[in-house]
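[1] The sequence and its predicted three-dimensional model are supplied below.
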Amino acid sequence: MNEAFVPKDITEKFVNMICSPTVERQFDKCSVHFPIINRILSTTSFFGFDKRFIIPDVIISEYLNVLYSYENGDLILYHMTNNLYNKYKGKVDYSEQRLKSYIRVLIFWSIYECDIYNEDKRPKDVINK
């Protein structure tokens, strides 16, 4: 891959969503794959023009499905991963761990692309300080 990864400052997202340092480290490790995802989604050899919006839409829809059910970004990530795994486990021939890893990478990519984790889960009294 010749495409350089341009890091974005998304620290505020992790603070606002009350994420643990462990999730932030997972994000950092997964970020090496973001240029590959961008390349795949921008190349019509892999997906037709209309189908390249499906993956982000699936991630966003699942995020909105769990956003208000859990109080922090860690739990949201956990439940998004499990829900998407349960939805797609019969459609691909991957082990549970492999498919969940791929799903987490796509979720982290969606965070990086600013599609999700834009809300503030901190208590109102903390936000106003």
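    Received, thanks.

[2] Please make it C-alpha for all contacts and neighbour counts, starting now.
    Fine.

[3] can you pull out the helices in the protein?
    11-16, 21-30, 34-42, 54-66, 73-88, 96-112, 124-127 (DSSP state H).

[4] Can you lay out the ones you listed as CSV showing mean neighbour count?
    Converted to CSV, the helices of the chain look like this (neighbours: other CA atoms under 10 Å):
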stretch, mean neighbour count
helix 11-16, 16
helix 21-30, 14
helix 34-42, 16
helix 54-66, 16
helix 73-88, 18
helix 96-112, 19
helix 124-127, 8
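
[5] Pasting the second one now:
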Amino acid sequence: MAATGAAKKDDQPKRRYDKGERRFKHVGKGAQPVIEFDDSEPRKWVGKCPSTLSEADRITLLNEAIGAPNGDRELPVAKRLYVVHEGAIYEAQTSDRGGTYHGYPYKGKLAASILKQLAKMAEQKQCTDLFDKWVKEHIERHGA
């Protein structure tokens, strides 16, 4: 299901990125993605993107991303997308039924089937060692 990233006839990207106005929660200060603990209520982990990630990079990554199954929801597009960039796993979510997506470095559970596809992507992008390190530090495998 991974898109090739090639431009369509009308030269518009397949998926669009929307950072959102005044949304700085997922923006880091350095050149590396990080996972930080947010101690607000409820407590949770927050992925912060590298400050060097350009708008063009974000769009490219969205169009390379693989869609996760929507479970019991019947939606025409994937609600969550996953992609590998420089070894890190990023998740993007839509809040408007696939019109746009917002992404960030991911920490949490991932299905083994998604991890397998992401490992193949990491191999193609020649960042397997960094990917394996990210998985070991931030990902919990589950399911098939």
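    On my side now, so go ahead. What you see is a predicted model; the values in this text were computed from it and never measured.

[6] Report the TM-score for the pair.
    For these two chains in superposition, a TM-score of 0.33 is obtained (TM-score structural alignment, normalised by the length of structure 1); 72 aligned residues with a CA RMSD of 4.6 Å.

[7] wait, residue 112 of structure 2 sits on residue 141?
    Yes - if you go by CA atoms under 8 Å, residue 112 of structure 2 and residue 141 touch, sitting 5.8 Å apart.

[8] Just list the residues touching residue 85 of structure 1, thanks.
    Neighbour list for residue 85 of structure 1: 96, 99-100, 103 [criterion: CA atoms under 8 Å, 6 or more residues apart in numbering].

[9] likewise residue 119 of structure 2?
    With contact set as CA under 8 Å, 6+ apart, residue 119 of structure 2 has these partners: 128, 131.

[10] Of all pairs in the contacts of residue 85 of structure 1, which one is the farthest apart?
    Spanning the widest gap among the contacts of residue 85 of structure 1 are 96 and 103, at 10.5 Å by CA to CA.

[11] Okay, buried residues for the lengthiest helix in structure 2 please.
    Longest among the helix segments of structure 2 by residue count, using DSSP H, is helix 112-124. For helix 112-124 of structure 2, the neighbour count (16 or more other CA atoms under 10 Å) marks 114-115, 117-119, 121-122 as buried.

[12] now, which of those sits nearest residue 60 of structure 2?
    residue 121 (13.8 Å).
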